[in-house]
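[1] show me how the following folds:
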Amino acid sequence: MPHPTVAIIGRPNVGKSTLFNRLVGKRLALVDDQPGVTRDRREGDANLLGLEFRIVDTAGFEDQDVATLPGRMRVQTEAAVEDADVALFMVDARAGIVPLDEEIARWLRVTSTPVILVANKAEGRAGETGVIEAMALGFGDPIPLSAEHGEGVVDLFDALRPYVDREDGSPEESEEQAEDGPLKLAIVGRPNAGKSTLINRMLGQDRLITGPEAGITRDSIAIDWSWTDGDGNERPVRLIDTAGMRKKARVQEKLEKLSVMDALRAIDFAEVIVLLIDATRGLEVQDLKIADRALQEGRALVIALNKWDVAENASSLFNGVKGALDEGLAQVKGVPLMTVSGATGKGIDQLIKVAFETRDAWSRRISTGQLNRWFERAIEANPPPAPGGKRIKARYVTQVKSRPPSFVLFGTRVDQIPESYRRYLVNSMRKEFGFGAVPVRLTMRAPKNPFDHDKN
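    This next block holds a predicted model:
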């Protein structure tokens, strides 16, 4: 499905191309102080806080005969607006409303395209009068914006969302898309945890050098493999073996330092991280540090107790490690804990199955409609607090990306929401949408009021 189209229209030199460049994230349109730099329609793929749409930068609208160059430019601009799903009508708040702005407004009022009024260059006190004057153009309250400095983008998002946010995604569709490529699975852990032995057992061959000496593996090695699931389907996997990561104080040799850096880069590259722990040695602080690093990088995490075939007091060991993980990884509860044996192969199929399921949750995308139905129930069951007696008005939440699932909550004073309430929302979201223990990002965005100034 093609993205909705947004056209930027306004008289020359009000900042249309500056906004265009900000939305596409590149300097595709030339920008200069002199008017009339843009002549042809320029299009680009825009992303505004997760909203994706097609943006069209138009020439400055001038009231000239169609036989002249400015007149032909105006015809192109009119065509762009007619083809758009919504038009951003931009005025210069510092210069105030001029007759040409009023002429454009009269034309826009008779078009069928919805119009959002934007007062650019509204930063500071110099733009206040222009913002107020723009109300008389007949398109409601203008959105105060600074295209150059990025101020006012939250309010712009709020205004554009009804026109460009199409709910055409679902968790099931995202899971199917995630299954298309090979599972990028990195095996990490302390030295001599049995990483290379485990991978050799998966492959059914001695592909990697192993031995009792710690630190044999130095480079991160990627190997393509095919795993057969319980239904007989071949599932592609890219296995990444990494160097053992010791405590920083014990990493002395230059070569070992480079190996550890390479292992950290492998974490960044992978989709799912398997932290392999030697069951005969138990959980150590370094294991928690490796797990925390993977979660901080936004990777899906599975923890496996290796050498389970020779572990003593297995039941108490498993429960002890599980309790220590829940306490040591407070930001994510319930990380999958598996038992495997690289020597016998026991538990490997279940480990890979859980890794695929974890990637599905990590790749999941929830439609805005589903999100906000959950959100209404969540705040009704537990309303946000009122710091200092001022009520927080949470308006809506939207997903801006997956892998890991990342969301933005919009509303008045939501930046004052305490961490405890943010955790409540994240945990509720995990339960509602089946995210399990994958990292879930939730940030708060409150619109800035351009008329609020420091009283100093």
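[2] hey, let's count contacts and neighbours off CA atoms from now on
    Noted.
[3] so which other helices or strands are in contact with the helix or strand harbouring residue 372?
    Secondary structure from DSSP states H and E places residue 372 in helix 368-381. Judged by 3 or more CA pairs under 8 Å, 6 or more residues apart in numbering; DSSP states H and E, the packing partners of helix 368-381 are strand 393-401, helix 419-433.
[4] relative to helix 368-381, how tilted is the shortest one?
    What that stands for is strand 393-401. For strand 393-401 against helix 368-381, the angle by axes from the mean of the first three to the mean of the last three CA atoms, to 10 degrees is 140 degrees.
[5] just checking, residue 422 touches residue 442?
    Yes. Using CA atoms under 8 Å, residue 422 is in contact with residue 442, at 7.5 Å.
[6] who does whatever helix or strand residue 19 lives in touch, helix- and strand-wise?
    Using DSSP H and E, residue 19 sits within helix 16-24. On a contact count with 3+ CA pairs under 8 Å, 6+ apart, helix 16-24 meets strand 5-9, strand 42-48, strand 51-57.
[7] report the distance from the first one to the chain centre.
    Distance of strand 5-9 from the chain centroid (CA atoms, centre = their mean, to the nearest Å) equals 25 Å.
[8] ok, residues contacting the helix or strand harbouring residue 239?
    Per DSSP H and E, residue 239 falls inside strand 234-241. Contacts to strand 234-241, defined as CA atoms under 8 Å, 6 or more residues apart in numbering, come from residues 181-188, 195-196, 199, 220-229, 266.
[9] what residues sit buried inside the next helix or strand after that strand?
    As assigned by DSSP H and E, the chain's next helix or strand after strand 234-241 is helix 254-269. For helix 254-269, the neighbour count (16 or more other CA atoms under 10 Å) marks 256, 257, 259, 260, 262, 263, 264, 266, 267, 268 as buried.
[10] ditto for stretch 430-448
    Applying 16+ other CA under 10 Å to stretch 430-448 flags 430, 433, 435-442, 444-448 as buried.
[11] run this one through as well so I can compare:
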Amino acid sequence: MNATVAIIGRPNVGKSTLFNRLVGKRLALVDDTPGVTRDRRPGDARLGDLRFTIVDTAGLEDADKATLAGRMRKQTEEAIQDADVVLFVIDARAGVTPLDAHFAEVARKIARPVILLANKAEGRAGEPGIYEAYSLGLGEPVPISAEHGEGLSDLYDALREEFEKLEAAEGPSEEAETDIVIDPDADGEEDDEPAGTVDRPLRVAIAGRPNAGKSTLINKLLGEERLLTGPEAGITRDSISVDWVWRERHVKLFDTAGMRRKARVQEKLEKLSVADALRAIKFAEVVVVTLDANIPFEKQDLQIIDLVQREGRALVIAFNKWDTIEDRTEVWTEIKYQAERYLNQVRGVAMVPISATTGQGLDKLMEAVFDAYKMWNARVSTARLNKWLEGVVAHHPPPAVAGRRIKLRYLTQAKTRPPHFIVFCSRPEQLPEAYLRYLVNGVRETFKLPGTPIRLSFRKGENPYANKAKKKR
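    Presented below is the predicted three-dimensional model:
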């Protein structure tokens, strides 16, 4: 069985550190500041021979439902409802606090198995807190150190006991007839498989400035309040991945933190959040840059778009809050004019007006996402490329440099994702930048690759008489 385990506890007791320890990666942001984690984050955990889904949650706080802390607590409560086992974490060095006691009372009423963990129990400083933990009424505490990896064998025993109880309650499973685990990436041909399948979901990152409606957009796509949202800017900190199915095609959506201008990012925590967002963009296949339709093409918007282009990701631009626009025809005409002015590097990129609040335009957005992915994987035959190159050279030959004409001899596509073309020519180092852009735009328009990042490299053709000249010497 694939059990789900939720980690809960008050802020700053080491939940995210334990999460990272169990998944074996630094996925969740960790900082000394309380309340770093806000959304619930799932991960594939491994402890000995146990495989399960671990869910990191926001710190439990006693706050009004309308406040940010209250909305964070609601996310944690939903994670508890979806879990099979709950890990209640306290700080052994701080001992049992009134907030621990308050939420332990809540945990005792949970209709789920609860394992009490006394974290930060390394050394003698945590011993008093371990003994105090018995007073919470959650059974014998398991002393661990998530940071140093101590006590994980005891956690393994506790989890294994609960998993066996769950399996016994569910009865024998047909899937349990074999111990063979098939790894879809084992053959190393993941890149050749089409995205959108169960084993190969399309990775889509939602990026943009703070308060552009990224989390709201994902919630609307999912049809549930999966991610924390609100009027406050900068709510999202971690890059959260969510699995979703659209028209029988599997998608992994990545919600990212809003990226402000670099000069404004001063706090360490925000720097970590932005770095996490950049990492999500780097490993995505398609990036949806979300802009506010009321103030599109701000300087930071253009920098994010340029970043996506430089990373070579397929790009779609979503103009959110379209429901607040009154004269839509006039605004859309202005948006297209500004796009031609500012987005030369991704000319023809797909632009979709949407409303994350009402759901307007979301199907068109996903159609644009899959179209962008298809173009990102496009391959053009060498014969077609060279036929086009002959016409280009005849119509607009490269300029002469120092009285000598640069010769373009051959054009071929080296790889996809994004499309990368190589031109063999004489004296490539002297080819002007303007002519390079001319070739890139020509490839984009001729072979129907609008908005796709295109890489164009130049190589110097070898002189067939070079070796003969050396022998004569």
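[12] got the buried residues of helix 254-269 of structure 1 as a markdown table, with distance to residue 23 of structure 1 columns?
    Listed next are those as a markdown table, based on distance: CA to CA, whole Å:
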| residue | distance to residue 23 of structure 1 |
| --- | --- |
| 256 | 43 |
| 257 | 41 |
| 259 | 40 |
| 260 | 38 |
| 262 | 35 |
| 263 | 35 |
| 264 | 32 |
| 266 | 32 |
| 267 | 31 |
| 268 | 27 |
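[13] re the thing from before, could you tell me where the helix holding residue 372 of structure 1 falls in structure 2?
    Counting by TM-score structural alignment, helix 368-381 of structure 1 falls onto residues 382-395 of structure 2.
[14] how big's the offset between that stretch and structure 1?
    Superposed on structure 1, stretch 382-395 of structure 2 shows a mean distance of 1.9 Å to its aligned residues (mean CA distance after the TM-score superposition for structure 1).
[15] which residue in structure 1 lines up with residue 435 of structure 2?
    In structure 1, the residue equivalent to residue 435 of structure 2 is residue 421, according to TM-score structural alignment.
[16] right, and its match touches residue 384 too?
    Yes. Using CA under 8 Å, residue 421 of structure 1 is in contact with residue 384, at 7.0 Å.
[17] between those two, who's got more neighbours?
    Using other CA atoms under 10 Å, the more surrounded residue of residue 421 of structure 1 and residue 384 is residue 384, with 19 against 14.
[18] and that one, what helix or strand is that in?
    For residue 384 of structure 1, there is no enclosing helix or strand under DSSP H and E.
[19] burial of residue 354 of structure 1, as a residue count?
    16.
[20] check whether it sits in a helix, strand or coil.
    Secondary structure state of residue 354 of structure 1, per DSSP: H, G, I helix; E, B strand; the rest coil, is helix.
[21] and the aligned partner of it in structure 2, how far from residue 272 of structure 2?
    Residue pairing (TM-score structural alignment): residue 354 of structure 1 is matched to residue 368 of structure 2. For residue 368 of structure 2, the distance to residue 272 of structure 2 equals 31 Å [CA to CA, to the nearest Å].
[22] and what of residue 449 of structure 2?
    In terms of CA to CA, residue 449 of structure 2 sits 35 Å off from residue 272 of structure 2.
[23] can you get me a residue count around residue 281 of structure 1?
    Neighbours around residue 281 of structure 1, by other CA under 10 Å: 10.
[24] show me what contacts the nearest residue to residue 24 of structure 1 once chain neighbours are set aside?
    Of all residues not flanking residue 24 of structure 1 in the chain, residue 46 sits nearest, at 4.4 Å (CA to CA, 6 or more residues apart in numbering). Residue 46 of structure 1 makes contact with 23, 24, 25, 52, 53, 54, 55 under the criterion CA under 8 Å, 6+ apart.
[25] of these, closest to residue 368 of structure 1?
    Checking the contacts of residue 46 of structure 1 against residue 368 of structure 1 with CA to CA, the nearest one is residue 52 at 13.2 Å.
[26] with adjacent residues omitted, what lies nearest to that closest one?
    Nearest residue to residue 52 of structure 1, sequence neighbours excluded (CA to CA, 6+ apart): residue 46, at 5.7 Å.
[27] trace the one you found over to structure 2, please.
    Using TM-score structural alignment, residue 46 of structure 1 pairs with nothing in structure 2.
[28] and what of residue 184 of structure 1?
    In structure 2, residue 184 of structure 1 lands on residue 203 (TM-score structural alignment).
[29] after the host helix or strand of its match comes which helix or strand?
    When elements are assigned from DSSP H and E, residue 203 of structure 2 belongs to strand 202-208. Heading C-terminal from strand 202-208 of structure 2, the first helix or strand you meet, by DSSP H and E, is helix 214-222.
[30] where does that following helix end up in structure 1?
    Aligning helix 214-222 of structure 2 against structure 1 (TM-score structural alignment) gives residues 195-203.
[31] what does the matching stretch rub up against?
    187-189, 206-210, 217, 225, 239, 241-242, 276, 341-345, 348.
[32] trace residue 404 of structure 1 over to structure 2, please.
    The equivalent of residue 404 of structure 1 in structure 2 is residue 418 (alignment by TM-score structural alignment).
[33] next up, the contacts around its match.
    By CA under 8 Å, 6+ apart, the contact list for residue 418 of structure 2 reads 312, 313, 314, 376, 377, 452, 453, 454, 455.
[34] can you put those residues in TSV and add secondary structure and distance to residue 301 of structure 2?
    Below are these laid out as TSV (DSSP: H, G, I helix; E, B strand; the rest coil; distance: CA to CA, whole Å):
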residue	secondary structure	distance to residue 301 of structure 2
312	coil	17
313	coil	16
314	strand	16
376	helix	22
377	coil	25
452	coil	18
453	coil	17
454	coil	20
455	strand	22
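[35] state the distance from the closest residue to residue 415 of structure 1 other than its chain neighbours to residue 433 of structure 1.
    For residue 415 of structure 1, ignoring the flanking residues on the chain, the nearest one in space by CA to CA, 6+ apart is residue 444 at 5.4 Å. Separation of residue 444 of structure 1 from residue 433 of structure 1 (CA to CA) stands at 20 Å.
[36] mean shift of the match of helix 214-222 of structure 2 relative to structure 2?
    Compared with structure 2 after fitting, stretch 195-203 of structure 1 deviates on average by 0.5 Å (mean CA distance after the TM-score superposition for structure 1).
[37] understood, closing this out.
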